[in-house]
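Predicted coordinates and the sequence they were generated for:
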Amino acid sequence: MKILLLGSGGREHALAWKIAQSAACEQLYIAPGNAGTAAHGTNVNIAVNDFEQIRSFCIDHQIDMLVPGSEEPLVLGIYDFFKSDDALRHIPVIGPSKEGAQLEGSKAFAKQFMQRHHIPTASYREFDDSSFEEGLAYLLQHPVPIVLKADGLAAGKGVVITSAYEEAAAEFEGMIKSAKFGDAGRKVVIEQFLTGIELSVFVLTDGKNYKILPTAKDYKRIGEGDTGLNTGGMGAVSPVPFATDAFMEKVENTIIRPTVEGLRKEGIIYQGFIFFGLINVEGEPFVIEYNCRMGDPETEVVIPRLQNDLPELFTAVQQERLDTMQIAEDPRAAATVMLVSKGYPEAYEKGREITGIPLPAKDQLVFHAGTRAADNKVLTNGGRVMTVTSLAGDLRIALAHSRQTAEDIQFEGKYYRRDIGYEFIS
């Protein structure tokens, strides 16, 4: 089987590493890939949103399966693009239709979907330019803290949580009137703040059946102690200690099953990953957000713990027989630490040489994110540069090993959080 994987981050490196291990994978291509993915397949200089070039490549290279790693091509409708083209429709796309991808592409769509199917989530209202004054008035009488979410995709940065009405009003105006997040913020969801601890739950669905993958918890804030600006993610751990069998039974019964059944009942085509961003509020799970793909950096701890053959699972998705598969998890804990460029998540420099990258080992992997190869060197090419993932029988040991390797890897301006997993190791 010839597989084309779309994306260039740490998530795609982890997926490439896993896919390439399968005997079913004859050839793996990654578009556009990074300096790390090149070790597992062939990087192809095609942007994830260039559907015409992707089309030509799939035809010319007789691609048998397309795996979109990131949300952009899914939200833009790459599934529908393939299924509406006679030359492409035979190629399975591991991801939802454009309508299904709206679970991530539109916060308002997701909230309305959850309301229709009685899925527990925070109460909310949505506003746009036409209802700006109404929204401002609603905001100023809303209990604090206040959560404001840009409706569309904003690279993980379109959420503001504040206890100051003045700041909330300024952010609300900035999103709608000044296009702070571009078109993504033309509509804003204001929702109730929930107090609890977050986790990420992932399922793979064939549209009828689903399988739950290993749980994870990521850390979004740039600063230690969960302080500072939101980022795309600074690290992750798996499994999540408080995600007990009893808690996960609640998650499955009140959230996962109603979501998959709701999609099917509404005739929404969805064959791929569903990411449930959840919060545990005094033992009860609520949905914060959906994503239509795997998370990053959660993928870098979930995929190393997944013992199944990934292309085999993808084939079962395409053939709607996931119910015949069993998920096998590595019993060890996994911990990943993200190394980022100085200044991230705001302005940062690229092109810094990276040294001290270790070779892969049985209990440790380095996944590249924002890197590129040039003149036999590996250079920084993004805000989030690479993750170090370690596996061990104890989470504390896994975290210590990841931190040690993060210390050994060198590039100018390197920064990483040293407190990933802090709630679980005190």
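Yep, that arrived.

Could you use CA atoms for every contact and neighbour count after this?
OK.

how about stretch 255-269: buried residues?
If you call a residue buried by 16 or more other CA atoms under 10 Å, then stretch 255-269 has these buried ones: 255-256, 258-260, 262-263, 268-269.

Where helices are concerned, which of those count?
Among these, the members falling in helices are 258-260, 262-263 (criterion: DSSP state H).

putting a second one here so we can go through both:
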Amino acid sequence: MNVLILGSGGREHAFAWKVAQSKLLENLYIAPGNAGTAHCGTNVAIGVNDFEAIKNLVWEKNIDLVLVGPEDPLVNGIHDFFLSDDVLKDIPVIGPKKDGAQLEGSKDFSKQFMIKHSVPTAAYATFTKENIKESDAFLESLKPPYVLKADGLAAGKGVLILDSLEEAKAELKKMILDSKFGNAGSKVVIEEFLKGIELSVFVLTDGKSYKILPAAKDYKRIGEGDTGLNTGGMGAVSPVPFADEAFIKKVEEKVVKPTIAGLNKEGIDYRGFIFIGLMNCDGEPRVIEYNCRMGDPETEVVIPRIKSDLLDLLNGVATQTLDQKNYETVPEIATTVVMVSGGYPGDIEKGKTVSGLNDAGDSLIFHSGTKQEDENVLTNGGRVFAITSFGRSIEDAVKKSFITAEKIKYEGKYYRKDIGKDLMMY
């Protein structure tokens, strides 16, 4: 099979690394890719939202399957674009059509979906310019902290958790009336705050059957001890010690099955990954959010733990034969430590020369924001590498990642040294 992966981050490098191992693979292309994906296949300098250029590439390279990494092209309708085109319509796209991608593309849609299909979640209300006067009363009915979510995609920055009622009221007005998050915040969801421990559960579905992939926990804050600004993710651990077999069974019965059944009831033919952001509230799962793709950096711990042939599983999604496919995981714990540029998640400098990449030891180095320039690998984003290691314990795995992270050098490098520490008590 000739395969095209869309995206340029650590998630896409992990996908490319795994797909490259498949016996079914003939040629692998990554658009646009990074310095790491170039070692797994051929990078092509095409943006993920340049649908016409993607069409030409698919036709020229005789692509048999397209795996979409990020959410943007899915929400923008790349799957629908393929289905409506005579040249592309028979080429499977792994990732939902526009209607299914609304699970991530609209917080209001996803909350309505959860309530309608009895998926456990937090109480909420949605506000726009038209009903903003009613928002103060709703905020006053909640206990702090207050959760405000921009309805649309806001590059992971559209969620505010505020302790002050007055600040929540003010921020809501900034989001809706002053376009703090652009069009994404023209509609805002206010939610009840859920107390518990957060984790992510990933599901691969062909629209009929599904496989529950390994669960993971990521670390969003820039500072150790979960302090400072939110980022795209500073590290991840899989499996999650507090999400035992009994808890995952509850997730399957109370969340996964109603979600898949709900999509079918709504006539949404969903083929791809569903990322379910959960809170474990005293042993009960409650859904914080859905995403229509795999997470990053969670992919960098989830995919390496899958023993089975990933391309065979994806082909099962494409042909709706996923229930007939073999699926196994390795028992070891995987941890990933994300190395970022100085100043991240604020202003960063790109183009810093990287050294030490040939001394990874037992670790996997997934490139997140890099580019190749002649013989040099240069930094090309806020998150630069995800260093994944295996171990019999979290402590053992994360120690290997830290050793590798120390060997990699570039100006301004930073990484959290407490990834997984909170889970070592379990």
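Yep, that arrived. Bear in mind that the values here come from a model prediction, so they are computed numbers and not experimental data.

Contacts for stretch 152-160 of the first structure next, please.
104-107, 147-150, 171, 181, 183-185, 187, 230-232 (CA atoms under 8 Å, 6 or more residues apart in numbering).

could you redo the last one with a cut-off of 6 Å?
Residues outside stretch 152-160 of the first structure that contact it (CA atoms under 6 Å, 6 or more residues apart in numbering) are 105-106, 147-150, 184, 232.

quick check: it aligns to which part of the second structure?
Using TM-score structural alignment, stretch 152-160 of the first structure corresponds to residues 152-160 of the second structure.

Quote the end-to-end distance of that stretch.
Taking CA to CA, to the nearest Å, stretch 152-160 of the second structure runs 14 Å from one end to the other.

What is the helix or strand encompassing Trp17 of the first structure packed up against?
When elements are assigned from DSSP states H and E, Trp17 of the first structure belongs to helix 10-19. When contacts are defined as 3 or more CA pairs under 6 Å, 6 or more residues apart in numbering; DSSP states H and E, helix 10-19 of the first structure sits against strand 364-368.

could you redo the last one with a cut-off of 10 Å?
Applying 3 or more CA pairs under 10 Å, 6 or more residues apart in numbering; DSSP states H and E, we find helix 10-19 of the first structure packed against strand 2-7, strand 27-32, strand 65-68, helix 299-305, helix 310-318, strand 364-368, strand 384-392.

Run a quick neighbour tally on the closest residue to His368 of the first structure other than its chain neighbours.
What sits nearest to His368 of the first structure in space, not counting adjacent residues and going by CA to CA, 6 or more residues apart in numbering, is Met386, at 4.3 Å. The tally of other residues near Met386 of the first structure (other CA atoms under 10 Å) stands at 28.

What distance do you get for Met386 of the first structure to Gln307 of the first structure?
For Met386 of the first structure relative to Gln307 of the first structure (CA to CA), the value is 23 Å.

same thing with Glu346 of the first structure?
Glu346 of the first structure is 37 Å from Gln307 of the first structure, by CA to CA.

Between these two, which has more neighbouring residues?
For the pair Glu346 of the first structure and Gln307, the greater number of neighbours falls to Gln307 (14 against 10), based on other CA under 10 Å.

I figured Leu339 of the first structure hits Thr389, correct?
No. Contact criterion CA atoms under 10 Å: Leu339 of the first structure and Thr389 do not qualify, at 11.3 Å.

what do those two both touch?
Residues touching both Leu339 of the first structure and Thr389 (CA atoms under 10 Å, 6 or more residues apart in numbering) are 235, 406.

any chance of the helices and strands packed on helix 10-19 of the first structure in TSV, with distance to Arg352 of the first structure too?
Output for these, formatted as TSV (distance: least, CA to CA, whole Å):
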stretch	distance to Arg352 of the first structure
strand 2-7	22
strand 27-32	20
strand 65-68	28
helix 299-305	23
helix 310-318	34
strand 364-368	14
strand 384-392	10
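
Out of those, flag the one nearest Ala164 of the first structure.
strand 384-392 (29.9 Å; CA to CA).

Run through the neighbouring helices and strands of the closest one.
So strand 384-392 of the first structure, by 3+ CA pairs under 10 Å, 6+ apart, packs with helix 10-19, strand 235-238, helix 299-305, strand 333-340, strand 364-368, strand 371-374, helix 395-408.

can you list these in CSV and add mean neighbour count and distance to Val93 of the first structure?
Listed next are these as CSV, based on neighbours: other CA atoms under 10 Å; distance: least, CA to CA, whole Å:
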stretch, mean neighbour count, distance to Val93 of the first structure
helix 10-19, 26, 15
strand 235-238, 30, 27
helix 299-305, 27, 19
strand 333-340, 30, 28
strand 364-368, 26, 24
strand 371-374, 20, 26
helix 395-408, 20, 34
